[in-house]
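Participant: how would this look folded up:
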Amino acid sequence: MGTHRALVARLTDEVDRMRRGRIAAPRGALLRVLGRRLLERAVESGVLVRLLPGVYAPADLATDHRVLCHAVTLASRGRAIIAGRSALHLVNDAYPAPRVVQVIVDPSSHAPRAPWIQARRIPAPGPAWTLRRCRVLTPPDAVVDAWARAPVERRRAVLYDALWLRCAAPAAIAEASSGRGKVPQRAELLAILGEFIDGAQSPGEVMARREVFRHRRYDEFERQVPVVGDGRGRPVDMLHRRARLAVEIDSEAYHGAPEDVARDHARDVELSALGYQTVRYRFRDLRDRPEWCRRTLDRIVAVRLRDLA
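Facilitator: The predicted model follows:
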């Protein structure tokens, strides 16, 4: 009885260790801790599952993207480099994980195969680094790889998400792109990044200008201009002077600190005192429901022009 309890405790401790670290484990390490019979029982009972040959994880972590990335690193002995959106998810948990683990494998190397692994057989674009026990592309290279893998209609969203979450700096991404031999739609990628290098403050600002409010009916809006009153200039993302309307973009993500929120609130009050209504659009609104953003802004402009007539 005592021996059984000791075995159960040993297995529980090991599984808890893997859960706490959100990691997989190689068979050799598990054999040293559990022994062959206890490992076999753990697999038979469904406590542990085999993710790849010689690599195991707790059953409740079998679909955890971070654990799957670690399993690929273990099974390939570091030869498969975590890339693309998988790498960006490791950089920032808030970056959406893809349905498959995206990796880069040198054409001369072997990598594990599984339906949930998407491998590009190309030389690594640059040095990898270790992150969360995985070999991972650097963030700028990961962004370029994610852009290259994405369907054409999804590429801009992949980039904007990475910029919004500050996974990598725009200039570093541009440098990584320029250092590669072939990048699909490189000119489009560099054009977006160039807006940041030229002074754009946030992904929402660029998305609003290039994607959401780019139609001719928005030509009357001035971009990044100050509203002057009481001897002070208050910068505004988009300004419609006839409608006395100020549009602010992205404040939730890029002005989240209490002092930033207080400053934005004070500016809204000051703009109201000057006769301007302030409307704010979040990055998520621009990304997920651009038509709603256009529809509501069109209505607000129409109402303001009517009321001011």
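Participant: For the rest of this, base every contact and every neighbour count on C-alpha atoms.
Facilitator: Fine.
Participant: What segments of the stretch 51-200 of the chain are helices?
Facilitator: Assigned by DSSP state H, counting those that start in this stretch, the helices in the stretch 51-200 of the chain fall at 65-76, 84-91, 139-149, 155-164, 170-178, 186-197.
Participant: most centrally placed residue in this structure?
Facilitator: The structure's the chain has its C-alpha centroid closest to Y95; by C-alpha atoms, centre = their mean the separation is 2.9 Å.
Participant: Next one: that residue relative to I249, how far apart?
Facilitator: 20 Å (C-alpha to C-alpha, to the nearest Å).
Participant: Repeat that for L31.
Facilitator: The gap separating L31 from I249 is 55 Å, by C-alpha to C-alpha.
Participant: Tell me which of these two has more neighbours.
Facilitator: The residue with the greater number of neighbours, taking L31 and I249 and applying other C-alpha atoms under 10 Å, is I249; the counts read 25 against 14.
Participant: Just give the closest residue to that one, not the sequence neighbours.
Facilitator: In this structure, I249 finds its nearest non-sequential neighbour in Y281, 5.2 Å apart by C-alpha to C-alpha, 6 or more residues apart in numbering.
Participant: One more, so I can put them side by side:
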Amino acid sequence: MTHDLPVLVGPEGWTTWKALTARVDRKTVAGWVAGGRLQRLQPGVYALPAATRDWRVRVEAAVRACGGVASHRSALALWGLLPPGSAVHVTVAHHRSGRGTDGVVLHRTRELEDCVRRVDGLPVTSVQRALVDCWGRPGGLQQAELRAAAIDAVRTRLCSPRDVLQEVGRRPCLPGRAALVELLRLLAEGCRSELEIWGCLHVLRGPGMPAFTLQRPIEVAGQRFLLDAACEEVLLAVEMDGAAWHGSRQQRERDIRRDALLATVGWQTLRFGYRRMTSEPEDCRRDIRSVHAARRRLFGLDGVR
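Facilitator: Next up is the predicted model:
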């Protein structure tokens, strides 16, 4: 009898030994494996050769074989926060074996059920759990990559700084804990990029600077904007323009239109590019203080604190 192997395996490109041998005798399946028509991904899990090159297929196979959930870098990749790594990370309950297989790094934990989510049907640890897991065991990732993942997770509302901080609370001995807590504090205050973090620490909070609110929402002419930093006292907005995003002509034109709309309701906008803000922070502070003082005189606030 001739079998249509792709049909037997199914549209996902992988299946289990149990499912195959329920329809085909073991000798035939073993012959497919020996001949290279099927490849063993994990114990009891087999795939068509083309499917084995698909990272997601390898994650599904590892999760199925280990009875766990995708975690660490693999979870962050599934959440769209990092590119996939060469190894697949899976977390299982603490009573399970901690031995992984080729290409699979296995982690054990006593606290798993409350952090399991699903991405396109695949069990995966929550964003905040994956971030903290990777922060403590980066596995070759640079801290800059992990910081970017945390910032993107908060900016895209996959989690909140408070969510991550609660997860950090479970790890009193987490390596680099103080740096992560400081990052979360800045994110909680409204920073949404490394440039905004730099600007907050080195410019907006410099000596003699007025008080600013980060990510202040405002609606003008039916359009809603978020001001990077806003001094309510004198309606002064500070925008921190990243080189990649604000370098295009179209974006510059949008910025000009936005600033003009804000001016119609009394707001003055100061814009600082990445290069100037990071190389001349004192000059940026001087400009802000000067405009703030002029706005105070304009608003009749001299002598009023």
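Participant: Once they're superposed, what TM-score comes out?
Facilitator: The TM-score (TM-score structural alignment, normalised by the length of the second structure) is 0.64; 258 aligned residues with a C-alpha RMSD of 4.4 Å.
Participant: Verify the contact between the residue nearest to the centre of the first structure and A87 for me.
Facilitator: No: here Y95 of the first structure does not reach A87: they are 9.5 Å apart, not a contact under C-alpha atoms under 8 Å.
Participant: one step back: would you check how far apart the aligned residue in the second structure for the residue nearest to the centre of the first structure and D152 of the second structure are?
Facilitator: Residue-level alignment of Y95 of the first structure against the second structure, with TM-score structural alignment as criterion, gives L82. Counting by C-alpha to C-alpha, the separation of L82 of the second structure from D152 of the second structure is 10 Å.
Participant: Over to G176 of the second structure?
Facilitator: Taking C-alpha to C-alpha as the criterion, G176 of the second structure is separated from D152 of the second structure by 19 Å.
Participant: again, but for H107 of the second structure
Facilitator: Using C-alpha to C-alpha, one obtains 25 Å as the distance from H107 of the second structure to D152 of the second structure.
Participant: Then C134 of the second structure?
Facilitator: Taking C-alpha to C-alpha as the criterion, C134 of the second structure is separated from D152 of the second structure by 15 Å.
Participant: Name the residue in G176 and D152 of the second structure with the higher neighbour count.
Facilitator: Neighbours were tallied for G176 of the second structure and for D152 using other C-alpha under 10 Å; the higher tally belongs to D152 (18 against 11).
Participant: Tell me which residues touch the more buried one, please.
Facilitator: Under the criterion of C-alpha atoms under 8 Å, 6 or more residues apart in numbering, the contact partners of D152 of the second structure comprise 81, 192.
Participant: if we can go back for a sec, and the helices of the stretch 51-200 of the first structure: which comes nearest D264 of the first structure?
Facilitator: Checking the helices of the stretch 51-200 of the first structure against D264 of the first structure by C-alpha to C-alpha gives helix 155-164 as the closest, at 19.1 Å.
Participant: and that closest one, which residues are buried?
Facilitator: Using 16 or more other C-alpha atoms under 10 Å as the test for burial, helix 155-164 of the first structure gives 155-156, 158-164.
Participant: JSON lines for these, including distance to P226 of the first structure?
Facilitator: Supplementary listing: those in JSON lines, determined by distance: C-alpha to C-alpha, whole Å:
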{"residue": "R155", "distance to P226 of the first structure": "33"}
{"residue": "R156", "distance to P226 of the first structure": "29"}
{"residue": "V158", "distance to P226 of the first structure": "31"}
{"residue": "L159", "distance to P226 of the first structure": "29"}
{"residue": "Y160", "distance to P226 of the first structure": "26"}
{"residue": "D161", "distance to P226 of the first structure": "28"}
{"residue": "A162", "distance to P226 of the first structure": "29"}
{"residue": "L163", "distance to P226 of the first structure": "25"}
{"residue": "W164", "distance to P226 of the first structure": "24"}
